[in-house]
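**Student:** let's see this in three dimensions:
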Amino acid sequence: MAKIAAGMDTSPTNSSALPAHDYSVLDFPHAKSIPAATKNLLQTDDDGRPSRTGTVWTASAHVITAVIGSGVLSLAWSIAQLGWIAGPPILLAFAFVTYYTSSLLADCYRSPDSNGANRNYTYSDAVRAYLGNKRTVVWICGLIQYVNLIGTAIGYTITASISMVAIKRANCFRAEGYDAPCHVSSDVYMALFGAFQLVLSMIPNFDRLWWLSLVAAVMSFSYSSIGLGLSIGKTIEKGFVSGTISGYAASSSTEKTWLVFQALGNIAFAYSFSMILIEIQDTLKSPPSENKTMKKASLLGIAVTTSYYMSVGCIGYAALGNDAPGDLLTGFGFHNPYWLIDIGNICIAVHLIGAYQVFCQPLFAFIEAWAVQKWPKSEVINHDYRIPLPFSKTFKLNLFKLLWRAAFVVFTTIVAMLLPFFNDIVGLLGALGFWPLTVYYPISMHISQTGLKKWTRKWVALQALNMGCLLISFVAALGSVAGIVIDLKKYAPFQMG
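**Tutor:** Take a look at the predicted model:
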């Protein structure tokens, strides 16, 4: 949930907690001219911003919270497409690549080199500092991040509705018997989810509510642990390990190829956190140097996450075999322990209700700041209407914010209704974000930072890694798009499921 909370925020995060704080008192152009005594009184760093208090432990906790999310639910399905021989090694390979490139990215927190005086507060700042002469590259970086935000909002709408449908169907089966049809439309729950987001989108400074990260962490670990526990229980109950060395036997080699490609995208999505690494690093106190602390935190966080992913993915596959569903929690049917499965699905829904806003608030802020700059004299964009509320402060309503945010929520809800394909969307998001944000930009910035010459051994190795990951992202995107096309042939929107 915290993945993009700070990642695209225009206000840098400089405390040990990821949600942004109000720096309006200190964040002005001449902050460096503040007298030393005043800085000490206000507990600020030398750039006039609030002092950072993060440690390797807080940073690793942020990494774990950022990485472990709804993507974990698709890992058993992903391994089912790859089989026992390829599945676990590919999980480990993604972990290694993510850690290696995150180490390169950690060195880019400061410029003009890893020990430089200038701090880069966000991922985009780092790209601009090291690749700023290539304006198209910086622009594309921002575009990719915002496209991922929009895609994530759509994906979260789909995932939350799947969980709510599962709860409704479980209650129906228990009330009417397990032979009852119990058809439930996911559209109703997508609309309900969208209605929640319409209300939450109007809350001022929603992205600055500190408890969101805590709720995200608790919910993520809760439903992931429930899935793991159910998998262990089912494997013990059966008395044998399911699955095959080559995975799911598709009806044709073409279908098998698309499914394997899609599985790669799902795994890539599960490991994506690089886009907020710089923001996490900006919470770390110094000394010791931030890059050294961040590398330790990344190693610890990715090690814990990989252990968890291996457990959930592999044990889930062992329990459910080649029939493992896209969403792990839906693979245990609607029988006992029904209450535990319901709790898991409730945790997913609660997590994603807040996560949707955390991911979208930076996009809201970006568009609104752009509009103010573009039309500074517009009454619609710049005027706030004060609405008195009982037992509360006066609520400020901005007509442009109301219309723009409502339009965005309606758009993501409608797209989710038209494309309610969990694994396809997750795979596509992973494919779009993995290569550029996790691999290409960190490698390019490292080469620029170190002045690495072309055709040296390290340069060739880095470019080989770069091209290999580009190929993986490309085929993962192809597989996901093919999956969407295939599913659209069988899916009639706005029908009872």
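**Student:** CA only for contacts and neighbour counts going forward, please
**Tutor:** Will do.
**Student:** need the strands for this protein, in chain order.
**Tutor:** With DSSP state E applied, the chain shows strands at 110-111, 118-119, 384-387, 395-398, listed in chain order.
**Student:** compare with the first, here's sequence two:
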Amino acid sequence: MGSIRTVGEHFDEDGRQKRTGTLMTASAHIITAVIGSGVLSLAWGIAQLGWVSGPVAIIVFSIITYFTSTLLADCYRSPDPVSGKRNYTYMDVVRSHLGGINVTLCGLAQYCNLFGITIGYAITGSISMAAVQRSNCFYGHGHQAKCKVNNNGFMITFGCFELLLSQMQNFHQLWWLSIVAAVMSLVYSTIALGLSISKITGGGDVRTSLSGVTIGVDVTSTEKIWKTFQAVGDIAFSYAFSTILIEIQDTLKSSPPENGVMKKASLVGVFTTTLFYVLCGSLGYAAFGNVAPGNILTGFGFYDPFWLIDIGNICILIHLIGAYQVFCQPIFQHVETQANKRWPDSSFINKEYVVKLPILNQNMSINLFRLVWRSIYVIMTTVIAMILPFFNDFLGLLGACSFWPLTVYFPIEMHITKENIPKWSFRWLMLRILTLGCFIVCLVAAAGSIRGLVQDVEIYKPFRT
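**Tutor:** The predicted structure follows:
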């Protein structure tokens, strides 16, 4: 990483470029990460769970996420949470507090999850672009038109956007993109709310119930169980920001203390998103009932006003373009840091070339290794998304696999170690029960999503359907 520079106007005490992040930018990063494609599947999720279990599950996951995020925020510096040594990544935090095999398991869980999320965002971004085309087709040819659309071209277009943006060096240069993406997420969530309210006030025969979809009418008893598991996974995915919490915290100014600012940012982010989640999910279920689509803005329970649906899907696209970068930056940084350590004298890996952008009249730093490796990553995620474009099942599996280890297990284990909580004490028992309960929930959610993916694969033809 180079020699440690003198602390001064442009550098922090660890010799790295001075961090300038604030409560606003951290909150924007969190909202960008949390209010993602998951919000659009919540009406479907509540349809599977019903009026009681659906909203309760959303609120419970939000409380758990906020609680564990406060524990994780205190681990950024060690041993003291205010003046200790910085840990730049989630793996560094686990290495400082737990060590051993936990570091490897954390890295595996984090980077596999981030990789999966970027694939999921490529899928969802293309679905939104296709939805705009279908919406215009319905408007031009009537609601009975077939309007079939192949998503592959849109996935390639999404990948082209990410090829350009992936050359941003780090999180510090993404603050403006996260703010734009956060605004877009609030806009399309508001549009989904407005359309749901409009459909509710317009009347119609909509079936809802306290327990969700009805056995024998909407689904079989077996399907009810599996879809319930999958819905829980979708809700868990909707709160998956602990994966990048430490990387976001590493962008904050050192004064006031980073852990205090991060806790406030987590509260702002989780409260804002939970409010939208409960409203979007509940009103979406009230509007569509037990036949709520998996993606409320692309399931086309709405046709008119078509221009508003188009705006909503364009906002989704802009948000996901930014969210993709927020989630893939930790992977980029990890690979490039390891390459720098292994080959410190390689000009291909370490040399920066300054290129002047004629239109913007600004200088841009180009690194050949960064250019090649990040381009390969984007191309790889795009191709996988084209092969396996399954929206709801993919979201559920990602949520199930990432929520327990990264949002619950590691933060709680590090808190127990750091605070020296006595074994078998009341506090120790409550934390262990929380860990075990979340593990069981995520296990059944993963099973439901895997079953859904197996069913999708049986009828899917790659690159064609």
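**Student:** before we move on, the earlier item: of all the strands of structure 1, which one is nearest S473 of structure 1?
**Tutor:** Of all the strands of structure 1, it is strand 110-111 that lies closest to S473 of structure 1, at 28.7 Å by CA to CA.
**Student:** re earlier: how about the strands of structure 1 in TSV, adding distance to K489 of structure 1 and mean neighbour count?
**Tutor:** What follows is the strands of structure 1, written out as TSV (distance: least, CA to CA, whole Å; neighbours: other CA atoms under 10 Å):
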stretch	distance to K489 of structure 1	mean neighbour count
strand 110-111	50	20
strand 118-119	50	16
strand 384-387	47	12
strand 395-398	42	16
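**Student:** T152 of structure 1 is nearest to which of those?
**Tutor:** The closest of the strands of structure 1 to T152 of structure 1 is strand 395-398. By CA to CA, the value is 25.6 Å.
**Student:** what about the closest one, how far off from structure 2?
**Tutor:** Superposed on structure 2, strand 395-398 of structure 1 shows a mean distance to its aligned partners of 6.6 Å (mean CA distance after the TM-score superposition for structure 1).
**Student:** distance between that strand and the chain's centre?
**Tutor:** Strand 395-398 of structure 1 sits 30 Å away from the centroid of its parent chain (CA atoms, centre = their mean, to the nearest Å).
**Student:** so which elements touch it?
**Tutor:** On a contact count with 3 or more CA pairs under 8 Å, 6 or more residues apart in numbering; DSSP states H and E, strand 395-398 of structure 1 meets helix 379-382, strand 384-387.
**Student:** ranges for the helices of the stretch 301-450 of structure 2?
**Tutor:** 306-342, 347-350, 368-387, 391-402, 410-419, 426-459 (DSSP state H, counting those that start in this stretch).
**Student:** buried stuff in the shortest one?
**Tutor:** By neighbour count, with 16 or more other CA atoms under 10 Å as the criterion, the buried positions of helix 347-350 of structure 2 are I349, N350.
**Student:** check the mean deviation of that helix from structure 1.
**Tutor:** Mean deviation for helix 347-350 of structure 2: 5.9 Å (mean CA distance after the TM-score superposition for structure 1).
**Student:** same deal with the first one?
**Tutor:** Following the fit onto structure 1, the mean deviation recorded for helix 306-342 of structure 2 is 2.2 Å by mean CA distance after the TM-score superposition for structure 1.
**Student:** please apply the same query to the fourth one.
**Tutor:** Here the mean offset of helix 391-402 of structure 2 against structure 1 after fitting is 1.1 Å, by mean CA distance after the TM-score superposition for structure 1.
**Student:** ok and that helix relative to helix 426-459, angle-wise?
**Tutor:** Relative orientation of helix 391-402 of structure 2 and helix 426-459, computed by axes from the mean of the first three to the mean of the last three CA atoms, to 10 degrees: 150 degrees.
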